[in-house]
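Visitor: Got a sequence here, can you model it:
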Amino acid sequence: MTEQLMVKQERAVRTRDALIRSAAEVFDREGFALASLTSISSLAGVSKGALHHHFVNKAALTDAVEEAALTRLLSVAGVVPPRGVSRVQLLVDVTHRLARALREDVVLRVGFELSGEVSRPVRVDLREWWRRWVGEKVLQAEGDGELRPGVTASDAVNAVVSATVGLEVLGARDAEWLSGATITRFWLLLLPAVVSDGLLADLKAEGAWCGGVVAP
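Guide: Predicted coordinates:
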């Protein structure tokens, strides 16, 4: 591969990434329905012709935003905890990671918002992906005896998913809903209701790892 071709390919990747981010910013600011390709290309600093070179239409660009958001979500949830960390603590810490990422990353935030967009088919449903991930971890916690007697995995999953998705929706317009303090207070309320007494004292609602206590 010649150096000239490598430079051309790198430029194309940068342009595509800039268009995805610009689309997310315009969707976030104006809403999906009102967002125009002209606004997106202008924000990215490219011509409409260059935009159409990468994405044939708004639907294709939106699909790319969703796919990029899923990649970010996989990174957030795919961390490997230190040895001996409980399933519940993993869930607590990843929830903090997700909230922080939603505050800071417009592509991830818009990817979640697009999951609730009714005017178009959803290609990648991030909210459904999150529900399945939480369900998997809660079932593992149940198998490890981490849940309080009488609490079913489905009850715990419903509580976590409904609360975290609700915070995600509210946080799209007010970042305080996604602050470390808000996530910590949520877990302080929920943990005593769902976790066994033997595990409860060892859990840290503010987060225990992932680079230390999660900053607010």
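Visitor: Every contact and neighbour count from this point should use C-alpha atoms.
Guide: Will do.
Visitor: any idea how far Arg16 is from the residue nearest the centre of the chain?
Guide: The structure's the chain has its C-alpha centroid closest to Leu73; by Cα atoms, centre = their mean the separation is 4.5 Å. Computed as Cα to Cα, to the nearest Å, the Leu73 to Arg16 distance reads 19 Å.
Visitor: swap in Val94?
Guide: 29 Å.
Visitor: now Ala153
Guide: Using Cα to Cα, Ala153 is found at 42 Å from Arg16.
Visitor: again with Arg132
Guide: If you go by Cα to Cα, the gap between Arg132 and Arg16 works out to 30 Å.
Visitor: do Val80 as well
Guide: The spacing between Val80 and Arg16, counted by Cα to Cα, is 30 Å.
Visitor: One more, so I can put them side by side:
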Amino acid sequence: MPSQQRSVLMAQQERAVRTRNALIESAAELFSKDGFDVVSLSTISTRAGVSNGALHFHFASKAALTAAVWEAAAQRLRQITHEGAARGQAAGSGGPLQVLVDTTHALLRGLRHDVILRAGFDLSESPVPVAPGADLRRRWQAWVESLLAQAAREGALARDVAPQDAAHAVVAATVGFGALGSRNAQWLSQSMLTRFWALLLPRLATEPILKELVASGRRREATAPPEAASPLHRPISRQSA
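Guide: I've put the predicted structure just below:
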């Protein structure tokens, strides 16, 4: 194929990818803002700045576009959990419970800044039919349960705490913060989640592990104000909790 034709083909492919991504992001923004039932395909195409014909070229139906939003959100959730597990293996201190704390902070940062991730969770909690395996809340719950089960096997979880019960509390809190954060961003703040963990960790962790845990997470937000002196940003104890 001549180089000029290759250049034209590559430009067309890049334009198609940009158009598809713009439609997914516009759908996510409108689903989160107005709700799935209210939003029409024509509203989405207008928001994305493309024609209805271009929308139907990429997505045959609203259900197909919704599935694309779910998949994009699922990819973001997978990245958050994979990076959390990788950081935990590298750092070591605090074990699975610290990985869980760190990853919940990463999730709330994502929910605060990433409209596609937010829409994925919103759709999971809406009456919209969810394709098998597309429910982000269920995926998140399965990951949290597996991490808490690992903590129990390693002796990090208090003996009278069932991993599934602890997972229900963590998922309810994080998904709830996400839902409340759509109206008040304070619910998605680092300090809000830090206070939740400062309250819960003394109930979850054994004494030796508790001393290693940092409720604020081991990764600070670049825009966060200096809080090094706060007990919430130090390893916690049952007395200080």
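Visitor: Got a TM-score for the pair?
Guide: TM-score of the superposed chains, computed with TM-score structural alignment, normalised by the length of the first structure, equals 0.94; 212 aligned residues with a Cα RMSD of 1.2 Å.
Visitor: Show me where the second structure has its helices.
Guide: In the second structure, helices defined by DSSP state H lie at 3-34, 41-48, 52-58, 62-91, 95-113, 115-124, 136-153, 163-181, 190-204, 207-210, listed in chain order.
Visitor: buried sites along the fourth one?
Guide: This points to helix 62-91 of the second structure. Neighbour counts over helix 62-91 of the second structure (16 or more other Cα atoms under 10 Å) mark 62, 65-74, 76-77, 80-81, 83-85, 87-88 as buried.
Visitor: what's the angle from it to helix 3-34?
Guide: Orientation of helix 62-91 of the second structure against helix 3-34 (axes from the mean of the first three to the mean of the last three Cα atoms, to 10 degrees) gives an angle of 90 degrees.
Visitor: by contact count, what packs against helix 62-91 of the second structure?
Guide: Contacting helix 62-91 of the second structure under the criterion 3 or more Cα pairs under 8 Å, 6 or more residues apart in numbering; DSSP states H and E are the following elements: helix 3-34, helix 95-113, helix 115-124, helix 136-153.
Visitor: which part of the first structure lines up with the last one?
Guide: What it means is helix 136-153 of the second structure. Correspondence between helix 136-153 of the second structure and the first structure is established over residues 126-143, with TM-score structural alignment as the criterion.
Visitor: That stretch vs the second structure - mean distance after superposition?
Guide: Between stretch 126-143 of the first structure and its aligned partner residues in the second structure, the average distance after superposition works out to 0.3 Å, using mean Cα distance after the TM-score superposition for the first structure.
Visitor: from the chain's centre, how far out does that stretch sit?
Guide: Between the mean C-alpha location of stretch 126-143 of the first structure and the chain-wide mean there is a distance of 14 Å, by Cα atoms, centre = their mean, to the nearest Å.
Visitor: Next: stretch 27-37 of the first structure.
Guide: 20 Å.
Visitor: That stretch corresponds to what range in the second structure?
Guide: Counting by TM-score structural alignment, stretch 27-37 of the first structure corresponds to 31-41 in the second structure.
Visitor: So for that stretch, what gets flagged as buried?
Guide: For stretch 31-41 of the second structure, by 16+ other Cα under 10 Å, it's Phe31, Ser32, Phe36, Val39, Leu41.
Visitor: Thought Leu117 was touching the second one, still the case?
Guide: No: assessed by Cα atoms under 8 Å, Ser32 of the second structure is found out of contact with Leu117, at 10.0 Å.
Visitor: What's the match for Leu180 of the second structure in the first structure?
Guide: So, by TM-score structural alignment, Leu180 of the second structure is matched to Leu170.
Visitor: Alignment lookup: the residue nearest to the centre of the first structure to the second structure.
Guide: Taking TM-score structural alignment as the criterion, the aligned counterpart of Leu73 of the first structure in the second structure is Leu77.
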